[in-house]
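1. here is a sequence together with a model predicted from it:
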Amino acid sequence: MSAETSRRNVRILTWISIATGVIGGLLVAFPTVLPFGGPWVQLALGIATLVLAFRARKIGIAEIEGFDGRLSLFAALLGFLIVFFAGQVAFGILVDVATP
């Protein structure tokens, strides 16, 4: 891949990961917006944020000279926070279902 194509891919992946992270963060902050399946959607958005952010970092580190990955690192941290908080709620739901 050329450097310009790599830069474009990193930019697209980073901004999509930030967008999914912001949506997931809003759903964590306002959980009543999705009354059915909320924690599962939050977990999916958090995982998508992580995958996209780390994919952007991988491409940037491997193919772009002098890559500054602070924005994709921010998206990855946002994904970790979403997975942490949504995971707690999802785990609580699973425990409630499993206990008689």
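-> Noted; the coordinates are in hand.

2. going by C-alpha atoms from here, please, whenever you check contacts or count neighbours.
-> OK.

3. and the residue sitting nearest the centre point of the chain, how far is that from Ala56?
-> Compute the mean C-alpha point of the chain, and by C-alpha atoms, centre = their mean the closest residue is Thr49, 1.8 Å away. Distance, Thr49 to Ala56, using C-alpha to C-alpha, to the nearest Å: 11 Å.

4. Leu71 - how many residues pack around it?
-> By the criterion of other C-alpha atoms under 10 Å, Leu71 has 17 neighbours.

5. same deal with the one 3 residues further on?
-> Neighbour count for Phe74, taken as other C-alpha under 10 Å: 16.

6. ok, structure two:
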Amino acid sequence: MSADSARRTVRILTWIGLATGVIGGLLVAFPKVLPVGGPWVQLTLGVATLVLAFRARKTGIAEVEGFDGRLSLFAALLGFLVVFFAGQVAFGILVAVANP
């Protein structure tokens, strides 16, 4: 992969990762928007954010000279926060279903 292609790939992955993280964060902040299946959508968005952010970091570190990964690192941290808070709600739902 050429350097320009790698830069473009890193940029696309990072921005899509940030977008999914922001959407997941908004759904965590406003859980009533998706009353049914909300935590599962939030978890999916959080995991997608993590995958995209770490894929961007991997590509950037390996193929881009002078890679500055602060934005992809921010996306990864955002993904961890979304997974953490959505996971708490999802776990609570699973416990409530298991103990009638």
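-> Perfect, I can see it now. What you are looking at is a predicted structure, and each value in this text was computed from that prediction instead of being measured.

7. what's the TM-score once they're superposed?
-> Scored against TM-score structural alignment, normalised by the length of structure 1, the superposed chains reach a TM-score of 0.99; 100 aligned residues with a C-alpha RMSD of 0.4 Å.

8. hang on, the earlier thing: and the residue nearest to the centre of structure 1, helix, strand or coil?
-> Classification of Thr49 of structure 1 by DSSP: H, G, I helix; E, B strand; the rest coil places it in helix.

9. that one -> structure 2?
-> The alignment partner of Thr49 of structure 1 in structure 2, by TM-score structural alignment, is Thr49.

10. buried ones in stretch 35-53 of structure 2?
-> Judged by neighbour count using 16 or more other C-alpha atoms under 10 Å, the buried positions of stretch 35-53 of structure 2 are 38-39, 41-53.

11. so the residue nearest to the centre of structure 1 makes contact with Gly21?
-> Yes - applying C-alpha atoms under 8 Å, one finds Thr49 of structure 1 in contact with Gly21, separated by 5.6 Å.

12. and the longest helix anywhere in structure 1, what does it pack onto?
-> The residue-count maximum for a helix in structure 1 (DSSP state H) belongs to helix 70-98. The helices and strands touching helix 70-98 of structure 1, judged by 3 or more C-alpha pairs under 8 Å, 6 or more residues apart in numbering; DSSP states H and E, are helix 3-29, helix 38-63.

13. in it, what counts as buried?
-> Result for helix 70-98 of structure 1 [16+ other C-alpha under 10 Å]: buried residues 71-83, 85-87, 89-90.
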